[in-house]
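Chemist: got a structure for you, letters missing:
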């Protein structure tokens, strides 16, 4: 066992110092969570932080929620290894917020409910639509949780210097248990405060690394990219497109599919939508998105420098050989720049951000089951708020346990976290966004159309992922010597694209239209008018809050 837990001091520094810094971050966030939990007296407090978070606070919290393992670890690693093509993730993630701002944020806030299903079921048959929305929410949350668990496991593996599959599995399990604890105690209010602090620390940490890296190259971006090119994989131009996408017709289609998923997926992410319910007014919802866009955009500029800095100062070979593979680029760069202390600080901040993201995801998934399935479908509304919250907490434990198991698989397969998150975006864009847009903007949308859109998009997306190279059959990476597929040594893939968005998103829009056209149901004109007025003006929203 000593061999399994041995630390590689050449890559991770001093584990005792790392774990001490990590412990300080965890302790601080636990104190914040306990203090916030004192105010959780109702379902609205647990799910929506009492709806009294300001626009600026919510913008910071959204940034903390969004700038997760994918943003800090996955994108930095993708840029370090692939250069230009890795930065395309950042562009997609950022542009997506314009869709959320213009089409979703204010309208969803004005419905003043807890979950996405509250909006979708407003003028539809309640039980089938709520079930469909809850299943979709759980699917998106599990994909996203899979990425965060893998990121947290890889980060702590690097932090503690452990190696071997058994030790990594133990690390992911402990990390997952800690994350579940945050959710059970703090609820949405505790998660929000922790996200605000973590977003601030992460942006400051990224700024310090950015200035440090540029300083080593005389604040000359061309010199930095030249340094990354010197250590790049043989034959790869990190300053030009094509290293990851564009070499073949299939990879070009894959890039289009990825772009669609990233740009349209954000507006359908349940944990992002749920953040809009924590603010008191529609104006605060708009303000929170504007704040989030600025903060996220600035951070992605930092990630460009950090990624190229990791490529120049660490090199793809060392990055891919480290625990967590590409996801280790940013921590390794921190160690290269400032030694053990900077590594511990940056890794601690990154891990703290992951904690908040997973807490938000788990609250969203558990709230969807408790509020939409248990309270509305099983109990038909005959349940107290405390009973609903109790079921949400039990669900959080179950969801956490499942995500731990899947996270172990993803970590050991060495899959890029940014890519895993892109799959979650594909599910959100396929199953959720078409139904949301149809519900808000098309009066003739029916229950059958909603069910066809949600289930059709979800089933198509998940099926195509299962039979894609992401799960099996991907060729062996010549650098790492292993296949990037989730399941090794088997091949049952027949869908050529890594991201299914190019097929599943248009299909979901089509099925929503077709299901509504073929339905014999007559839309409720009064309910449609009420939803339209409430969504666009906010009239009636406060009444819904009181209810």
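Modeler: Great, that's in hand. Note that this is a predicted model, so its numbers are computed, not measured.

Chemist: CA atoms for contacts and neighbours, from now on please.
Modeler: Fine.

Chemist: residue contacts, the residue lying closest to residue 385 once chain neighbours are set aside?
Modeler: The shortest distance from residue 385 to any non-neighbouring residue, by C-alpha to C-alpha, 6 or more residues apart in numbering, is to residue 43 (5.3 Å). The contact partners of residue 43, taken as C-alpha atoms under 8 Å, 6 or more residues apart in numbering, are 385, 386, 388, 389.

Chemist: can you pick the most crowded of the residues you listed?
Modeler: Among those, the one with the most neighbours (other C-alpha atoms under 10 Å) is residue 389, at 23 neighbours.

Chemist: now that one: how far from residue 541?
Modeler: 23 Å (C-alpha to C-alpha, to the nearest Å).

Chemist: quick one: mark the members of the contacts of residue 43 that sit in helices.
Modeler: 385, 386, 388, 389 (DSSP state H).

Chemist: so which of those comes closest to residue 320?
Modeler: residue 389 (42.9 Å; C-alpha to C-alpha).

Chemist: here's the one I want to compare it with:
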């Protein structure tokens, strides 16, 4: 058995062991959804960072540095800008709400079936899109390392993620995230340190080598981001999209109180910033060392396994097969942890909001609600696996940006307005959510990332890859117009209740 296979098996056994242990401490619905609100601040911060630091932030970012240089840094800065906003705008107010999901927060203010349904639709759309990103990374990783067909590789990951959610709930997901985040930081430190050692420990020498290889263009936006409209739209989507990710928002309810939620976000912000700093060295190291090395390229000149495998090739160059196996195993653990959190968020939207809150009007039996949650995890996993086959050739960092755009256009406006605008009505929530989802999805499908890259058309119907600059104002405008036209703009449940 190879090093990679041994490490993969060890990580799978570790995470399954954590899941079994967590199951013994999961006795109620509150335990299943929020770990009973008993997670310490430092653990929740690590889990928050782990929820965000996905396959796109690791594998996709290194591949984007190799292919497009500066663009990857733009993605990192854009998403990092969202963390202070998350701390200031949502961490405290959402924790005070005491709800598990976006739809739960909205339905506390508005006792309206349409409000709950639009909240569920927004959450499930964002969750499904983000799941597809993770499964593409997982499929390509296992396909490259073990020679498995793509569908078999994705099926393996999907089976494991459904097991984590069905067996252990939030506590299992938290423990898996903490383990994964710790391993990811160790791996990033080793890769960054090994890269700098090749250049005498000097980042300046690394950047000089990059400039000799690619010129000053490596430190400037590529053609994809040369348009200021595109750049602004990307930045809006990345920074505000973080505030609409359901699996991140659920973390506010796993700690004891509002102060603990804020401190968790503050610590997680520093952890994410530190990882992105290491990623600059790793990404430009891949450009300088892997880019010109023919052993990592096929006869057609393309990187073996695609751009998402740049970090693995860098690890092999620096430390041989063992280092490559370690990076691959940690990347696999990263994907497993993130998809577990995403699946739990999606399953919660179905079981807690759709089944218990809407169909059963809050009178669902806990045992049946848990059963529905497990079935929902299965359905989400299958849907994400099927969709991942369509988008398997796209860079996962790019796909992450598109998922953030949907979150910024759908969930973010509804949460901000529901928490801060007294004039918002149930009709405004429904109109705003529907406009955000429909416009962001339509513009993404008609844009270059899907209409050209995935569907093969010569020209896009919509010229920009990132739609947030257009879809976000539309969502706000629709919410305002719906509230103005509402016959009764007074919420039936006050937010203060």
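Modeler: Great, that's in hand. Note that the coordinates shown come from a computational prediction; the quantities given were computed from them, not determined experimentally.

Chemist: mind putting the ones in helices among the contacts of residue 43 of the first structure in TSV, distance to residue 198 of the first structure included?
Modeler: Output for those, formatted as TSV (distance: C-alpha to C-alpha, whole Å):
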residue	distance to residue 198 of the first structure
385	30
386	29
388	29
389	26
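
Chemist: still on that earlier bit, what is the equivalent residue in the second structure for the residue nearest to residue 385 of the first structure?
Modeler: Mapped onto the second structure by TM-score structural alignment, residue 43 of the first structure lines up with residue 29.

Chemist: assess the claim that residue 297 of the second structure and residue 303 are in contact.
Modeler: Yes. Between residue 297 of the second structure and residue 303 there is a contact under C-alpha atoms under 8 Å: 4.4 Å.

Chemist: corresponding residues in the first structure for stretch 428-438 of the second structure?
Modeler: Counting by TM-score structural alignment, stretch 428-438 of the second structure falls onto residues 449-459 of the first structure.

Chemist: got the contact list for that stretch?
Modeler: 120, 128-129, 132-133, 136, 427, 430-432, 434-435, 504-505, 507-517, 519.

Chemist: likewise stretch 414-425 of the second structure?
Modeler: If you take C-alpha under 8 Å, 6+ apart as the criterion, stretch 414-425 of the second structure is touched by 89-90, 93, 102, 105-106, 109-110, 429, 432-433, 479-480, 482-483, 486, 488-491, 495.

Chemist: now with 7 Å?
Modeler: Stretch 414-425 of the second structure is contacted by residues 106, 429, 433, 483, 486, 489, 490, 491 when judged by C-alpha atoms under 7 Å, 6 or more residues apart in numbering.

Chemist: which members of those occur in helices, if any?
Modeler: Per DSSP H, the contacts of stretch 414-425 of the second structure map to helices at 106, 429, 433, 483.

Chemist: count the neighbours of the third one for me.
Modeler: This points to residue 433 of the second structure. 29.

Chemist: which residue in the second structure aligns with residue 288 of the first structure?
Modeler: Aligned partner of residue 288 of the first structure by TM-score structural alignment: residue 264.

Chemist: that match contacts residue 46, correct?
Modeler: No. Using C-alpha atoms under 7 Å, residue 264 of the second structure is not in contact with residue 46; the gap is 8.3 Å.
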